[in-house]
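[1] This is a predicted model, with the sequence first.
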Amino acid sequence: MALHDAELIQRTLEGDESAFGFLVDKYKGSVHALAYRKLGDFHTAEEITQDTFLKAYQKLSTLKDPGRFPGWLYVIAARCCISWLRRNRVQVESFDNVKREMSAQSWTKYADARLREEVHNALESLPESERTVLTLYYMVGMTCEEIGRFIGTSCGAIRDRLYRARIRLKEELTMIEETLGGFQLPPTLTQEIMRQIPNGSLNPTPTTGKPLAPWIVATCLTVVVLLIGLGIKQATTFQLPYSFNALESATMVEIVDAPIIEMPPVKFLQVNRVGG
């Protein structure tokens, strides 16, 4: 799985945009579920999903280990959610008010929205680590191994979190499973993301100028000169450690309180030199 991602990433960096489309298809459900878990809104999560993949595409050349692409993508998605929350203050309207103003809405839509709110509230009662695992498991259908690779946690830890979450929400589990499993991303989401991606290769243009050896030598000489100058400056400062004119940043002798011990006067013995 990691090797397959690495191949797709390499092809993307070489200019094959269709390869990145495969990555989008593969991970869009996971990213969307994470965004929904953090923001609580299905359509806003779609926007976050698009932003996440656009940022991932732009920064793909900075990914040092392609095998860690799922976890790297998770971090980008989480940061996009944080940025969205900073820009927007979500105001949840009471369903009692909605019910009074629902003349133009059908009862089915109202009941569906009410069910989603109940599921959201049930998930909010869980610790965040368990809430994320439960959402990815039921909303996307990810395995424990896939979830662990996505959020950077061992498969055993994922199983433990899933088990604890199921125990906590034993009564609501069927409702949660049916509701999260009913979410369907629009089939055109991948095409919409790819449409916003600029054309061109992401691979940095290789340097074709002069060889690097002279530049390296010049840089090393510059560093040596700076170090010599710094050493002379420090040596000059330490020559006068008790001077009031020394730099404040220079190393000074720390003065500490110590008991004063009175020493008895020293008596010098007079020695008579023989033959003197």
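    That came through, no problem.
[2] make it CA atoms for all contacts and neighbour counts henceforth
    Fine.
[3] ok, then the element right after the helix or strand harbouring residue 121?
    Counting by DSSP states H and E, the element that carries residue 121 is helix 107-124. Scanning the chain past helix 107-124 towards its C-terminal end, the next helix or strand to appear is helix 128-135 (assignment: DSSP H and E).
[4] how far does that following helix sit from the chain's center?
    17 Å (CA atoms, centre = their mean, to the nearest Å).
[5] most centrally placed residue in this structure?
    With distances taken as CA atoms, centre = their mean, the chain has residue 75 as the residue nearest its mean C-alpha position (3.8 Å).
[6] ok, and here's another one to check against it:
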Amino acid sequence: MANNADQQLIQQTLNGDSRAFAQLVEKYQEYVFTIVIRMLKVREEAEEVAQDIFIKVYESLSSFKGESKFSTWLYRIAYRKALDQIRKNKNRVQAFELMEELTEDKHVLASNPSEVMEEQERNQRIKQCIHQLGHTEAALITFFYFDELSIKEIASITELSEDNVKVKLHRSRKKLYDLMKRQAVLSENLRNHGQTI
């Protein structure tokens, strides 16, 4: 079922209150952009697609029946729009830029400056590794680990079976782990090389 606060904003929007829709956009724009940038890899393009997603959501809002959470319905639209854009770009070489910060780490409030720096470096490494994943892999990792969606919700968004989501998520996680391990070894080698110079 849709979240009551979201449902209320949806109803107000359908009744013509544009401020209510602005609140929905404000609440979900960061989540939508994170999914899109991880799939498309190019910031300017991701910003345009994210705007298109909210236009599509506004136009389709009356079709939202509240059978799932609003966020699940919204992520499904975002995922499809990003896939559409990827298909359009199929024959074009994309310029890769650094991704948006994964998420602000609200759980770690380190008082020690070296801990803060280590945390920032770790987030940067994770971000770079996710950037190397394929668009579907990046989306699955984001949905499961950063948006904390269930397998069932991810299946609904991606239109994959739950078993297929589990298999793809397992492979994506392993690929991400291998990339991170490789990057850690490379960083260590560079650090050691720097000390011997």
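    Looks like it arrived, so ask away. Small disclaimer: the values here were computed from a predicted structure and weren't measured.
[7] quick one on the thing from earlier: ok, the residue nearest to the centre of structure 1 to residue 216 of structure 1 distance?
    36 Å (CA to CA, to the nearest Å).
[8] Residue 43 of structure 1 now?
    Counting by CA to CA, the gap from residue 43 of structure 1 to residue 216 of structure 1 is 52 Å.
[9] pull the longest helix from structure 2.
    The helix spanning the most residues in structure 2, taking DSSP state H as the definition, is helix 162-196.
[10] what comes up buried for the helix holding residue 121 of structure 1?
    For helix 107-124 of structure 1, a neighbour-count test (16 or more other CA atoms under 10 Å) marks 116, 117, 118, 119, 120, 122, 123 as buried.
[11] residue contacts, residue 131 of structure 1?
    Applying CA atoms under 8 Å, 6 or more residues apart in numbering, one finds that residue 131 of structure 1 lies in contact with 37, 123, 124, 165.
[12] Dump the residues you listed into a markdown table; add distance to residue 222 of structure 1 as well.
    Shown next, in a markdown table, are the contacts of residue 131 of structure 1 (distance: CA to CA, whole Å):
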| residue | distance to residue 222 of structure 1 |
| --- | --- |
| 37 | 53 |
| 123 | 59 |
| 124 | 58 |
| 165 | 60 |
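[13] Show me the two of these that sit farthest apart.
    The two members of those with the most space between them (CA to CA) are 37 and 165, at 14.4 Å.
[14] Name the residues that touch the helix or strand where residue 28 of structure 2 lies?
    Counting by DSSP H and E, the element that carries residue 28 of structure 2 is helix 18-40. When contacts are taken as CA under 8 Å, 6+ apart, the neighbours of helix 18-40 of structure 2 outside the stretch itself are 6, 9-10, 12-13, 43, 46-47, 49-50, 54, 58, 71, 75, 78-79, 82-83, 85-86, 99-100, 102, 130-131, 134-136, 138-139, 142-143, 147.
[15] can you do 6 Å?
    When contacts are taken as CA atoms under 6 Å, 6 or more residues apart in numbering, the neighbours of helix 18-40 of structure 2 outside the stretch itself are 9, 13, 46, 50, 82, 135, 138, 139.
[16] so how much does it differ from structure 1 once superposed?
    With both structures laid over each other, helix 18-40 of structure 2 and its partner residues in structure 1 are 1.9 Å apart on average (mean CA distance after the TM-score superposition for structure 1).
[17] which parts of that helix are buried?
    Within helix 18-40 of structure 2, the residues that count as buried by 16+ other CA under 10 Å are 20-21, 24-25, 31-40.
[18] Show me which of these is closest to residue 162 of structure 2.
    Using CA to CA, the shortest approach to residue 162 of structure 2 within the buried residues of helix 18-40 of structure 2 belongs to residue 35, at 19.6 Å.
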